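J.: Take a look and give me a structure for this.
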Amino acid sequence: MLNFDLANSKPKLQNNSAITLGYKQHLLTFFTLLLLGLCTSVKAQEVPKKDTPTIPAEINQEENIDGETIVVPVPSIIEEVDERAQDTTKTDTIKPPNQEVLKDIVEYYGEDYVYIDKKTNKVYMYNKAYVIYEDVRIDAGLIILDYNKNEIYAKGIDSAGNYSQRPVFTQGANKVEPDSIKYNYDSEKALVYNSRGEESGFRYIAETTKKVNDSVIFLRNVKFTTSKNIEDPEYYFYTRRAKFVPKKKIVTGLTNMYIADVPTPIGLPFAYFPLTEDRTSGFIIPTIGENNNRGFFFQNGGYYLALSEYFDLTLQGDYYTNGSYALRAQSAYALKYKFTGGVNIRYENLINSERGFPDFSQSTLYNIQWNHSQDQKSSPLSRFSASVNFGSSEYFQQSINQINNGSALVNTLQSSVSYSKTFEGDPQVNTTVSLNLNQNTQTQEINLTLPNITANVGRIFPFAPKTGTKKGIIDNINLQYDVTAQNRIRTTDSLFGTSSMFDDALIGVQHRIPISTNFKVLEYLSATASTTYTETWSLTTFNQRYDIDANEGSGGVVRDTISGFDSYRTYNFNTSLGTTIYGTFNISETGKIQKIRHVMRPSISYNINPGFEQYYDQYEIPPLTADPDVNAEIVQYSRFENTIYGAPGRTYSSNIGMSLSNNFEAKVRSKDSTATEPKKVVLLNNLTFSSGYNLSGDSLKWNPVSVRGAVPIIPKLDINFSATLDPYALDNNNQRIDTYNTENGGSLFRLTQGNVSLNYSFSSEDFKVKKDDEDKRLDDATFRNGGRQDDLFGQGNDNFDGSLYEDDDDEETVTNKDWFKYTIPWDLRLAYTITYNNIARQDEISSQSLMFSSNLELSPRWKVGVSSGYDFKNKGVTTTQFRFQRDLESWKMSFNWTPIGAVNTSWYFYVGIKSSVLSDIKYDKRREPDQRL
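T.: Have a look, this model is predicted:
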């Protein structure tokens, strides 16, 4: 006998509790509903009181239940009848045996009539009738209580070929909707015909259901499906015979899958399904296929563990006949009003080719992802959070079980785990302990900071008045205290996790005390002044010397690592002065452009950074020749070079900084004739010029002028630009010289760098009136893997993240009206950038590319999409993906094709049931990228 315990491959979490949903994927769970509806026995029927009017039968109609013709009296006149006049028989002197007393009041109703026939010992309820006893309720067009046979009949009303008011059997939260019910409340046996219902996403209809007793129910000719149209489903599973034991098991005979009423080979000769109302563990059915490089495979098979109501665990794996395999462990957890999170660990052992062949290779890949978020209301003064994405640098490029262009193009993986604590008081103290990791997937370099401790004391105003506002320089004097401690490790991908990665670890602490104040000058100028005292500690310093015997006698600089405490102290001074100037230009009162407004924000700053030569030493490099006229080279260095916070500045600097920010707006006459105010239009946004002058420099005192700004074109489309202008000329070696470019026969400035970029996205929804325009963050597998939030590089197909399976109930039903009155939804995203470089007279476009993505819904069930671009510099098409998706009502079909890719080319085909409870019923096929290319 086959024993199946099916589980969904995607754990879900309930919203109103911290319980992770189990994988209730038992294909026949819905039979529980039917049993609960039949487990209630009716022992008696309350007879109306003597003063209740009875109805004589004048017109009879015939009803048929289970092949038995039942004559139903239909009265034409409602009148009060004496009960004694109807009963002409003598009173029986033999007392009947005591019958069981009902446990609760029986309520019954019929809109047209409730007729009690004493001769036949039956009660008839007609039209919108119902019977209520305890938690059981039966609604139907016709309900008959037969005291002779101890049976209850319930069925609908057949009027002119229209069968309406089908029986509805309700017990608690469970509901069954058959065509008719026949129940014997003495033997507690029942027959239910064409019962319909829904349970855990399944809709079902059973031709005949026979209830033998409270613990056994037999069913015949059962259809179950996730389709919304139970009368004519596009697919269903058909079971000829089934035995149902409530809350324990279901045993079925031959079960087949039908598509459009056509039987398919998909099925089982017999099966055993254990039942439980709680979450259950179960197997995850793998996908079987063939790979050209690794042979036949089993993918995404595994087991689901319902460990607790607060967390679960999914174990999955892949196996290839050439020896390659992959293992994955995924867990989701939640505690209401406390925290939520998930862990995903992936490991792959990849074998290419066959052992003994020259192209044979073997590699191992892994990736660890962990996210944890805490509800701020649970602990306002402390917070723990985690966002971890770490693993092999080649994982997203070489993984055998995912096709995700956006993830494959990720160059940097970042991870952070932090705990922060706030100590209330005056002043307030904030502390944070964190782990930070930055991994470059191209160079395979890893920078790990473990731990990173920061603490800061809130701003203190020592001279502020106890009451009233702060005025003047003295009142606004404030200070803070910040401290940062780090243990920084720099290593590579291959050495991570070994003891050697700690050999070059650096430990340092930095203390900062900033003191500042602000005040007004001449009422219109805002001035600030600040100074910062910094003290840096280091447990490792580096001494340098020249050793003539180093490098096999050729000489060289030797750096000695000195372990021990050392420190240095620095300070600086800054001041700034700024204001805001408004100017309005009246153009025309009657023209389209009425006014132009210009807002300028000029500012000037001055800063002093003393030189700290006391922290510098020197060594001599002897000349390579014996010529006495050649002197030795003197090299100055600081023992704090290459430490965490670096060395203090050796050179005194005194700089003046200048900037000017501009905004241009226009008041334009509105097209709406009822508008009383003109419309404001932004012409130029944040046009900023900035530069500086080095007062302590001996040459090249002016800094290049930086220009940046944005030009709004249409809503949601801004052209962003930036440029660097150099006032100095170049010599013949393309080096900057202390000569202005105008003196060298050139213009006032040289354009050395420039960039223009724009991003634009719009859709058919932009032309509709929106009630809510909230920005919804894209939270998919590509973003979690470190990729972009949009689909400019395509959409991902990570099988094991559950994104392919969408519940059919969450989608809107397409009606005939939608087919004829249909607007084609679409969206388009554009990203263009061009960079110009002329630092050393290159005069070239260093990069220029245009990328786009678009999705189009051709019909209510057809969607197509494309993501691509063009690199004008390299004259080639960038990563390109075509997407096709077909909604097959209860099914979904998709095909993603990447014919051109910077990292890989591939395709993926999928067709399967959308409902997550039947996610294992699918077919998917792919062509993986050739890693050798």
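
J.: rest of the way, CA atoms for contacts and neighbours
T.: Fine.

J.: where's the residue nearest to Phe783 when sequence neighbours are not counted relative to Ile596, distance?
T.: Leaving aside its chain neighbours, Phe783 sits nearest to Gln789 (5.5 Å; criterion: C-alpha to C-alpha, 6 or more residues apart in numbering). Separation of Gln789 from Ile596 (C-alpha to C-alpha, to the nearest Å): 38 Å.

J.: got it, and Ile839?
T.: The gap separating Ile839 from Ile596 is 37 Å, by C-alpha to C-alpha.

J.: go on, Pro712?
T.: When distance is defined by C-alpha to C-alpha, Pro712 is 15 Å away from Ile596.

J.: higher neighbour count, the two?
T.: Taking neighbours as other C-alpha atoms under 10 Å, Pro712 and Ile596 compare with Ile596 leading, 19 against 15.

J.: wait, is the more buried one part of a strand?
T.: Yes. Ile596: assigned to a strand according to DSSP: H, G, I helix; E, B strand; the rest coil.

J.: list the contacts for the most centrally placed residue in the chain?
T.: Closest residue to the average C-alpha location of the chain: Asp779 at 2.6 Å, with C-alpha atoms, centre = their mean. Residues counted as contacts of Asp779 (C-alpha atoms under 8 Å, 6 or more residues apart in numbering) are Gln789.

J.: Against Gly649, how distant is it?
T.: From Asp779 to Gly649 the distance is 45 Å (C-alpha to C-alpha).

J.: before we go on, could you also do this sequence so I can check it against the first one:
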Amino acid sequence: MSKLLKINVKSALGIAVGASLLILTFYAQATSGTGRGFYRFFSGSDTIPLQKTDTPRRILLKSDVGRNDTSSRKDSTSRRDSLVSKVDSVLISSDSLDAIIRSHAEDSGVLVVDKNQFYLYGKAKTEQKDLSLEAATIHYNNETNIVMAYGKTDTTGSIESKPQANQGDLQTRSDTIAINLKTGKGRSQNTFLQQGEIFVNARYIKNINREEAFAQDARFTTCNLDTPHFAFRTKKMKIINNKLGVTGRVYPEVESVPIPMVFLPFGIFPLNPARHSGVLLPSFTSSEDFGLGLEGLGYYKVFGEHVDATTRANIYSYGGWNLNVNSKYIVRYKYTGNLNVSFQNTKSLSRNITAKDEFTSTRSYMINWSHSRDSRARPGTSFSANVNFGSTKYNETLLNNPFQNFQNQLSSSINYTKDFNGKFNLSMNINHSQNSVNRLVNLSLPTFNLNMVTMYPFQKADQVGTGKWYEKIGIGYSGNFINQVSFYDTAFNFRRLLDTLQYGAQHNVPITLSLPSLGPITLTPNVSYEERWFGQKNLRRWNDSTKRVDTFTTKGFYTQRQMSFGMGVATRIFGTYTFGPKSNVIAIRHEMRPNFSINYHPDFVAKSFYNLRVDTSGRTYRVSQYDGNVIGSFSEGIFGGISFGLDNLLEMKVKDKNADTTLKGKPADKKVKLIEGFGFSSAYNFLADSFQLQPFNLYARTTLFEKLNISAAANLDPYDVDSLGNRVNRILWDPRHFKIGRITSGNIALSTSFSSKSKDGKDDKNKQLPIDPFMTPDEQQRQMQFVRANPAEFTDFNIPWTVSLSYSLSFSRVLKPDYSGYTTETSSGLTFNGDFSLTPKWKVGATGSYDVTNRSLQQLSTFISREMHCWQLSININPIGLYRSFNISFSPKSGILRDLKINRTRSFLSEN
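T.: The predicted structure follows:
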């Protein structure tokens, strides 16, 4: 015992001695046992290695155990340790450790000088590079390069703590740990290992080097409980760090009950946290119309750091198939994009008993491309694309996707903008729209927009003081050039395509003058010149022989011009009504924003209008010969009159009963908006010979009780109509019968949502599905579509119930195609979404839409979900739609085991 030196870490001598020996110490893990078999495994020799006499090398001393002071170093050099030769450095052999180790112990450190061993007691902790080791006791033997770590038991014999080792996202906890820092060999007992979502428990783990290890009696799971709900058992397992785990015969266990009858001869478990290429496993499905099938069979391929590709295929027994190739590319701080190409060969069982063919076949395709460039890549320019182009039948024949089955409109846009020193801005756009109902395709190839920032030509270069009034005259410019092609995808022909080519241009030159405010009144004079170019002229004439209107088109270059002059006046008026001190309502505030303007524009386009006979009775309409172009014609007639409008805001201030604070002795209050905005706008033309009063545009919007959002708008025509619905020059005004004009169009929208308080008390109002910031908008859209199509897999059990409703109604009076009169077109729809918990672990919900106008349920998706901690049972049912289907899925929540699931899918083609 005389050769043992037990010191307190807090003493100066202990600090120096511990620091001197720490440079010789350990890399990572340790365990118990010091027999010859133990050393034979770690060192590869049958004998315990002796002290080495290699030529020493010098490294700097650095440790958290003690300070590096001169007195302590002198004390250590007085002993017979031949490794130390200088006061300011430590000499060690060339085969020692390659990095400095930092250590700490709450109790003490013990140094055995003759045996070259070091001990740390009491919550010992060491760190080297990215590896840290924590244990009750840590022992390092410099002769054998073996480090050992032990746990601690309490007075009753129960385990109080276990050694823990952490390296990156790899975490281990064992009864004992031992490792040879030089060879990397090691052994641990009763080890719990975690890497990412994976949990491995093994009775013994032997490391043969720093990258590979063998486990005996191992259990593999993604459940984070001490006694997991499920696991995979195996007698032996090989682990390759950050790559994979390979097992022998493996069988599952549920609630610690083994199921040996269900086993696999071997298992391969991925352990690579980085992205890598691999096979994507499919799911099984069954459909009366498509047969048996495999969906999602594919392969993920990484093409380097910036590009990857995912290929998936659906295969059905009746001969149908679907192939999808999706590639994502990204270069940080430059651009990101996504290209998705899908080919679909639909072969379904024919429902028509009179059909000659047993199957109905349809081929379709879809191309989606999105691209965005980082604004920092090339300041002053931007390029973005969002292309969705394909067959009009693609969405309709897509299986098990009720949301896309009802998507009848496709649109695309490619945009490039360029800024010229902040004075001009140029943008070029290519747009596409496609309707799957009438199968009409419109292409704009391309559209140019040029805008000039307002210039002040009379303003001096070196402005001093307040300028003259004419120096505030500003001139701007905006113009666009449009090319458009329209065709039906069922009758595509290049010659017909050229016949439908149209072009047009529009130029606008506004002239403004900034005048100083006259107190609360603001004056804004304006002058504007506008010119429009057309590529064709459309002349329509009544044909007495066919009893219809014929159209004759003449190609060429045609122009229209228009000018306007005006002076605008605007102000704001406030009014407040204050209640008594006993009232909960403090005050009601009304803000009015009236606007008034005098405008004049001459009639430069009268020669473009003519009377068109539309029926045998001789009725006529005023039409323009430029109607039907991509840019519409100017309105006919001279205007000299006034335009007026009024916008209102109504809010009140109430006492806040829930507030606990006061301000300067006054009770806290809060503002409540009663009506966020309501008003009207119209005009009166003094120079018109009839219909001087223009229609009134009415609007209102508000949020009631912070829950119900309401917005409404209407168009009020002040003139009466005849028996055929044509306007007559007679004001409709009869207050006794509540007839004040005619509502010719309008719309109203209401939406609300309710939810219960979360179980954990946290505010989940802004909780959303996490989205990768580097995902393209097209990827985000497809992700949201997947969530809507599979709501049971994204259920939030923290909120017991949620309900959201929205309703919209719109109507308008339109002229019939045969000019025989007017008809009212109405559309009304209701959408709903909600879920509620039957029990804390069971939840049901539904989402859908109801067409109020046609009194039919357009779409309905319901789900049932069961929370099972590390597993989830989800049932999705779509009883309404083109394809009625249901899906039952029982799968782990862990993303690494997403393909380990039981899935059952059936779909049926609707009879209607």
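
J.: wait, what's in contact with the residue nearest to Phe783 of structure 1?
T.: 777-779, 782-783.

J.: Need the max-distance pair from those residues.
T.: The distance between the two most remote of the contacts of Gln789 of structure 1 (C-alpha to C-alpha) is 12.7 Å, for Arg777 and Thr782.

J.: Pick out whichever of the two has more residues nearby.
T.: Set Arg777 of structure 1 next to Thr782 and count neighbours by other C-alpha under 10 Å: Thr782 wins out with 25 against 8.

J.: Find the nearest non-adjacent residue to the more buried one, please.
T.: The shortest distance from Thr782 of structure 1 to any non-neighbouring residue, by C-alpha to C-alpha, 6+ apart, is to Ser407 (5.4 Å).

J.: would the one you found count as being in a helix?
T.: Yes. According to three-state DSSP, the state of Ser407 of structure 1 is that of a helix.

J.: Am I right that it is in contact with Asn785?
T.: Yes. With contact defined as C-alpha atoms under 8 Å, Ser407 of structure 1 reaches Asn785; the gap is 5.8 Å.

J.: shared neighbours, those two?
T.: What both Ser407 of structure 1 and Asn785 touch, as defined by C-alpha under 8 Å, 6+ apart, is an empty set.

J.: Return the distance of stretch 679-695 of structure 1 from the chain's centre.
T.: Distance of stretch 679-695 of structure 1 from its chain centroid, counting by C-alpha atoms, centre = their mean, to the nearest Å, is 38 Å.

J.: Next, the buried residues of it.
T.: Using 16 or more other C-alpha atoms under 10 Å as the test for burial, stretch 679-695 of structure 1 gives 683-694.

J.: cool, stretch 188-200 of structure 2 as well?
T.: For stretch 188-200 of structure 2, a neighbour-count test (16+ other C-alpha under 10 Å) marks 188-195, 197-200 as buried.

J.: same thing with stretch 135-155 of structure 1?
T.: By neighbour count on 16+ other C-alpha under 10 Å, the buried set for stretch 135-155 of structure 1 is 136-147, 150-155.

J.: helix or strand for Gly709 of structure 1, which one?
T.: Element membership of Gly709 of structure 1 [criterion: DSSP states H and E] is strand 705-714.

J.: Give me the helices and strands touching that strand, please.
T.: strand 679-694, strand 717-726 (3 or more C-alpha pairs under 8 Å, 6 or more residues apart in numbering; DSSP states H and E).

J.: Make a markdown table from the ones you listed and add distance to Ser659 of structure 1 to it.
T.: Formatted as a markdown table, those follow (distance: least, C-alpha to C-alpha, whole Å):
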| stretch | distance to Ser659 of structure 1 |
| --- | --- |
| strand 679-694 | 4 |
| strand 717-726 | 14 |
